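Chemist: fold the following for me, if possible:
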Amino acid sequence: MTVTQRRGRKIMMSPGEVSAFLTTQRTCRVATVSADGAPHVSALWFLWDGSALWLYSVVRSRRWADLRRDPRVAIVIDTGEEYDSLRGVELSGTVEFVGEIPRTGELCAELDSVETLFARKNFGLDAMPHDGRHAWARLRPEKIVSWDFRKLGEL
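Modeler: I've put the predicted structure just below:
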């Protein structure tokens, strides 16, 4: 994972802080490019595995259609209500599709640990409940930008 950031170095998170933040958060906002070139943003649960962000999306969605046509994506995960408590991470790059589409649970070594962790984190289950409506996309970020306004008090 490469963390490069020019502006805001004083409030950027360290790689360890980024990983810890992404591991504990549940919801991201995924920005895609629609067929007409317009941006589209939607919320989605995700999993961070330490080097990649995994998206489990309904395949009959505008988001999925956008990604299949143009796999470039920007994703934001953030939290905080007051200005001095805002923190977040923006990841961007190109997604790859992993496993069958839609996912029905066929053996896929790349998804074994991902599905176990996702099921525990989001459903409180030890195994992924496959509904034949979702599929996996993996983002190995090309760029990561972070901010933690709580650090402003330290300056």
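
Chemist: when you work out contacts or count neighbours from here on, use the C-alpha atoms and nothing else.
Modeler: Noted.

Chemist: residues of stretch 35-44 that come out buried?
Modeler: Within stretch 35-44, the residues that count as buried by 16 or more other CA atoms under 10 Å are 41, 44.

Chemist: got the end-to-end distance for that stretch?
Modeler: 20 Å (CA to CA, to the nearest Å).

Chemist: what comes into contact with it?
Modeler: By CA atoms under 8 Å, 6 or more residues apart in numbering, the residues outside stretch 35-44 that reach it are 27-34, 55-57, 63, 66, 69.

Chemist: looking at those residues, spot the one nearest H130.
Modeler: Y56 (10.8 Å; CA to CA).

Chemist: can you tell me the number of residues neighbouring that closest one?
Modeler: By other CA atoms under 10 Å, 19 other residues sit near Y56.

Chemist: which element, helix or strand, includes it?
Modeler: Y56 belongs to strand 53-58 when assigned by DSSP states H and E.

Chemist: for whichever helix in the chain runs longest, packing partners?
Modeler: Secondary structure of the chain per DSSP state H: the longest helix is helix 112-123. Here helix 112-123 touches strand 39-48, going by 3 or more CA pairs under 8 Å, 6 or more residues apart in numbering; DSSP states H and E.

Chemist: pull the distance from the strand it packs on to the chain's centre.
Modeler: Strand 39-48 sits 6 Å away from the centroid of its parent chain (CA atoms, centre = their mean, to the nearest Å).

Chemist: and the helices in this protein?
Modeler: So, for the chain - with DSSP H - the helices run 15-24, 62-69, 112-123.

Chemist: could you also give me the structure for this next sequence, so I can compare it with the first?
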Amino acid sequence: MLVIENDVNTFLRQTLVGVLGTAEADGSPHLAPIWYNWEDDSAYMFTSRKSRKWRNIHARPYASLCVDTRDAPYSAVILSGPVKEVDKTVFEVVSSMSYRYYGEQKGEIFAERYRENSTDIVAFKLTADHLVKNLSM
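Modeler: The predicted structure is shown next:
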């Protein structure tokens, strides 16, 4: 198991948008911006089961997540590893993220749409087996 250092944990707990990289059937990359929540040394995310990223993950359950800052001093962490669907409800995953990204009031309104566990939405996690970091914190 990969040991995640404190500086990486601190960086990934910031409210940043990640870019999820998955592999297409022909091996070419597919990249998509995505919210994530960092807990228990894994990045938790959600998406539609009909999305290209989920279809890619379902077929090839390995991905990369790049989380970076867009202003100087630039910092980045790139995680790569297996992806699997989680046992948590979609609402649990979405609500923790929506509060983080929108604040409590708007986050609650956003998350409420996911209270009924829609079969169209999937919650998943990436657990890194490889990590690259460049932190200027």
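
Chemist: just the TM-score for the two chains, thanks.
Modeler: With the length set by TM-score structural alignment, normalised by the length of structure 2, the two chains reach a TM-score of 0.79; 129 aligned residues with a CA RMSD of 2.5 Å.

Chemist: not counting sequence-adjacent ones, nearest residue to the most centrally placed residue in structure 1?
Modeler: Note on structure 1: the residue nearest the mean C-alpha position is L53, at 4.4 Å, using CA atoms, centre = their mean. Using CA to CA, 6 or more residues apart in numbering and skipping residues adjacent in sequence, the residue nearest L53 of structure 1 is L139, 5.1 Å away.

Chemist: need the longest strand for structure 2.
Modeler: strand 76-85 (DSSP state E).

Chemist: give me the residues contacting that strand.
Modeler: Applying CA under 8 Å, 6+ apart, the contact partners of strand 76-85 of structure 2 are 8, 12, 57, 61-69, 122-135.

Chemist: counterpart of I75 of structure 1 over in structure 2?
Modeler: Using TM-score structural alignment, the partner of I75 of structure 1 in structure 2 is L65.

Chemist: could you check how far the residue lying closest to its match once chain neighbours are set aside is from T10 of structure 2?
Modeler: Nearest residue to L65 of structure 2, sequence neighbours excluded (CA to CA, 6+ apart): L20, at 4.5 Å. Distance, L20 of structure 2 to T10 of structure 2, using CA to CA: 20 Å.

Chemist: returning to what we had before: in contact with the match of I75 of structure 1, which residues?
Modeler: Contacts for L65 of structure 2 (CA under 8 Å, 6+ apart) come out as 18-21, 78-80.

Chemist: equivalent analysis for N122 of structure 1, please.
Modeler: 26, 45.

Chemist: got it, and the one 5 residues further on?
Modeler: Residues near A127 of structure 1 by CA under 8 Å, 6+ apart: 115-116, 119-120.

Chemist: please list only the buried members of those.
Modeler: Buried subset of these (neighbour count, 16+ other CA under 10 Å): 115, 119.

Chemist: from the contacts of A127 of structure 1, pick the one nearest G99 of structure 1.
Modeler: Looking across the contacts of A127 of structure 1 and measuring by CA to CA, the closest to G99 of structure 1 is E115, at 11.2 Å.

Chemist: so that closest one sits right up against P129, yeah?
Modeler: No. Using CA atoms under 8 Å, E115 of structure 1 is not in contact with P129; the gap is 9.1 Å.

Chemist: quick one on the thing from earlier: show me what the residue nearest to the centre of structure 1 aligns to in structure 2.
Modeler: Counting by TM-score structural alignment, the partner of L53 of structure 1 is A43.

Chemist: and that match, what does it touch?
Modeler: Counting by CA under 8 Å, 6+ apart, A43 of structure 2 touches 36-37, 125-127.

Chemist: where's it relative to L65 of structure 2, distance?
Modeler: 8 Å.
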